[in-house]
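K.L.:
no sequence for this one, just the structure:
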């Protein structure tokens, strides 16, 4: 499932921006299909422009019936009546989505006999101070089994000991959910930490859900700003 909202505070209509001859959302859809990992790939959107674009390209799309504040809610509505076990959320602004990373989040469920894991997501090491301190970059800290402890727009952990060689991880907004966890998310109200940070993954933690983080070396390019689009154009070429 690829949630796709037309409006965006930092870069309006970013998903319909041209990326080497096709809109960003089409490039992302094609990348997800190309992995060959999924039974079906859908774009879930509130926009008739995005919906019609995907259909015109021969893809699958679902129009949201309600207004939604986040991608998880949008996907939950779309899969309510679907007979599925695991749903993967690929962000619409990630046209460089790769097979290896997606396979990693799916694989954690194969060995989860006790069904301890509610959802899985990706993290990648970051070292540049600008990115570590950028509030648009969501950071994650994990326990010794790589279960998420917390997500924040602030640098976490705080490097009080400057010689401790602190490792920072960026959270990549790709998730694999058990359907049960996703449906729970839809009915549970937002609590204070999620409201403060504006990070939907925190809601799962606040209600006791377990998020298994999978490290990837593929950083990719998330298109949040016009500058990101310029980087994507250069990378595509």
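P.N.:
Yes, it's here. Model, not experiment: these values are computed from the prediction. Numbering: from 1, shown residues only.
K.L.:
Please make it C-alpha for all contacts and neighbour counts, starting now.
P.N.:
Will do.
K.L.:
which residues in this protein form strands?
P.N.:
Taking DSSP state E to define them, one finds strands in the chain at 2-4, 18-19, 22-23, 42-45, 60-63, 86-89, 119-126, 139-142, 148-152, 168-178, 211-215.
K.L.:
ok, structure two:
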């Protein structure tokens, strides 16, 4: 795509289930550094960590990365990404920004690259990714967010895209056919990100506790790229042990 892209990883120490999560050690490197390394490997542009605390910034800079301190009281990762981008790039050199969560230390760099593909259509404001659900238990698990869209046929790379109609914790759509596990990374056009963070919380957003519904309620277009794997998200001590196992040298 023609957009000039930057990756921004929001990170904060506050976590009820895993305190100081971004600094959790994974074979000698903090988790946030592991995520930064994966984002760098994606090769789509500079990688910036948007930090709520100086300790995270110090860890990133010690590894050779770029970090920007943001207000720790910002309400969401999206707000943190927008604030960091304004500070780092006030001239607007980057017209697309990829938001990668800071708790995905084993994410495949190909998944990060895939999220940019839908932005090749100028009508798309925001892009995200999803993978087909293969575990039957995930179909009814409210912690697994479902992306509702009509996917195109997969290409040789296992990537397709479709326009998002809805995101939900419910089992949807009903009836026979695949369901898709939404993966919470996003690519925004710069103007779309600024519009999004300026919007008030949406009615459906608050009901489902899904931030992306704010954009759909406001008439913004989100397209979904289909990928083959769901990255491990680290939310609890057991997830951290899984990440250590996956990344064992």
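P.N.:
Cool, the structure landed. Fair warning: this is a prediction, and the values are worked out from it, not measured in the lab.
K.L.:
related to what we said a few turns ago, and residue 70 of the first structure, which of the strands of the first structure is closest to it?
P.N.:
Ranking these by their distance to residue 70 of the first structure (criterion: Cα to Cα) puts strand 2-4 first, at 8.6 Å.
K.L.:
quick one: the residue nearest to the spatial centre of the first structure and residue 214 of the first structure, what's the gap?
P.N.:
Centroid-nearest residue in the first structure: residue 173, 2.3 Å away (criterion: Cα atoms, centre = their mean). Shown here: residue 173 of the first structure relative to residue 214 of the first structure, a distance of 12 Å by Cα to Cα, to the nearest Å.
K.L.:
Now do the shared contacts for those two.
P.N.:
Here residue 173 of the first structure and residue 214 have 121-122 as joint contacts, going by Cα atoms under 8 Å, 6 or more residues apart in numbering.
K.L.:
still on that earlier bit, what's the match for the residue nearest to the centre of the first structure in the second structure?
P.N.:
Aligning on TM-score structural alignment places residue 173 of the first structure opposite residue 184 in the second structure.
K.L.:
With distance to residue 237 of the first structure added, can I get the strands of the first structure in JSON lines?
P.N.:
Converted to JSON lines, those look like this (distance: least, Cα to Cα, whole Å):
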{"stretch": "strand 2-4", "distance to residue 237 of the first structure": "24"}
{"stretch": "strand 18-19", "distance to residue 237 of the first structure": "10"}
{"stretch": "strand 22-23", "distance to residue 237 of the first structure": "13"}
{"stretch": "strand 42-45", "distance to residue 237 of the first structure": "25"}
{"stretch": "strand 60-63", "distance to residue 237 of the first structure": "27"}
{"stretch": "strand 86-89", "distance to residue 237 of the first structure": "27"}
{"stretch": "strand 119-126", "distance to residue 237 of the first structure": "24"}
{"stretch": "strand 139-142", "distance to residue 237 of the first structure": "29"}
{"stretch": "strand 148-152", "distance to residue 237 of the first structure": "33"}
{"stretch": "strand 168-178", "distance to residue 237 of the first structure": "23"}
{"stretch": "strand 211-215", "distance to residue 237 of the first structure": "27"}
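K.L.:
wait, which of those is closest to residue 235 of the first structure?
P.N.:
Nearest of the strands of the first structure to residue 235 of the first structure, taken as Cα to Cα: strand 18-19 at 10.3 Å.
K.L.:
now the closest one, how far from the centre of its chain.
P.N.:
If you compare the mean C-alpha spot of strand 18-19 of the first structure with that of the full chain, they lie 20 Å apart, counting by Cα atoms, centre = their mean, to the nearest Å.
K.L.:
who are the neighbours of it, in terms of helices and strands?
P.N.:
helix 226-236 (3 or more Cα pairs under 8 Å, 6 or more residues apart in numbering; DSSP states H and E).
K.L.:
Can you give me the buried ones in the helix it packs on?
P.N.:
Of the residues in helix 226-236 of the first structure, those scored as buried under the neighbour-count criterion (16 or more other Cα atoms under 10 Å) are 229, 232.
K.L.:
equivalent range in the second structure for it?
P.N.:
Helix 226-236 of the first structure corresponds to residues 237-247 in the second structure, going by TM-score structural alignment.
K.L.:
How far does the matching stretch sit from its chain's centre?
P.N.:
19 Å.
K.L.:
Give me the residues contacting it.
P.N.:
With contacts defined as Cα under 8 Å, 6+ apart, stretch 237-247 of the second structure is touched by 17-18, 26-27, 105-106, 232-234.
K.L.:
In the residues you listed, which residue is surrounded by the most others?
P.N.:
When neighbours are taken as other Cα atoms under 10 Å, the top entry among these is residue 105 (28 neighbours).
K.L.:
quick one: the match of residue 173 of the first structure and residue 53 of the second structure, what's the gap?
P.N.:
Residue 184 of the second structure is 23 Å from residue 53 of the second structure, where distance means Cα to Cα.
K.L.:
Of all the strands of the first structure, which one comes closest to residue 71 of the first structure?
P.N.:
Comparison of those against residue 71 of the first structure by Cα to Cα identifies strand 2-4 as nearest, at 5.4 Å.
K.L.:
Where does that closest one end up in the second structure?
P.N.:
Using TM-score structural alignment, the partner range for strand 2-4 of the first structure is residues 9-11.
K.L.:
check the fit of that stretch onto the first structure and give the mean distance.
P.N.:
After superposition onto the first structure, stretch 9-11 of the second structure lies on average 0.5 Å away from the residues it aligns with, using mean Cα distance after the TM-score superposition for the first structure.
K.L.:
I figured residue 81 of the second structure hits residue 51, correct?
P.N.:
No. Residue 81 of the second structure lies out of contact with residue 51 (Cα atoms under 8 Å); the separation is 9.3 Å.
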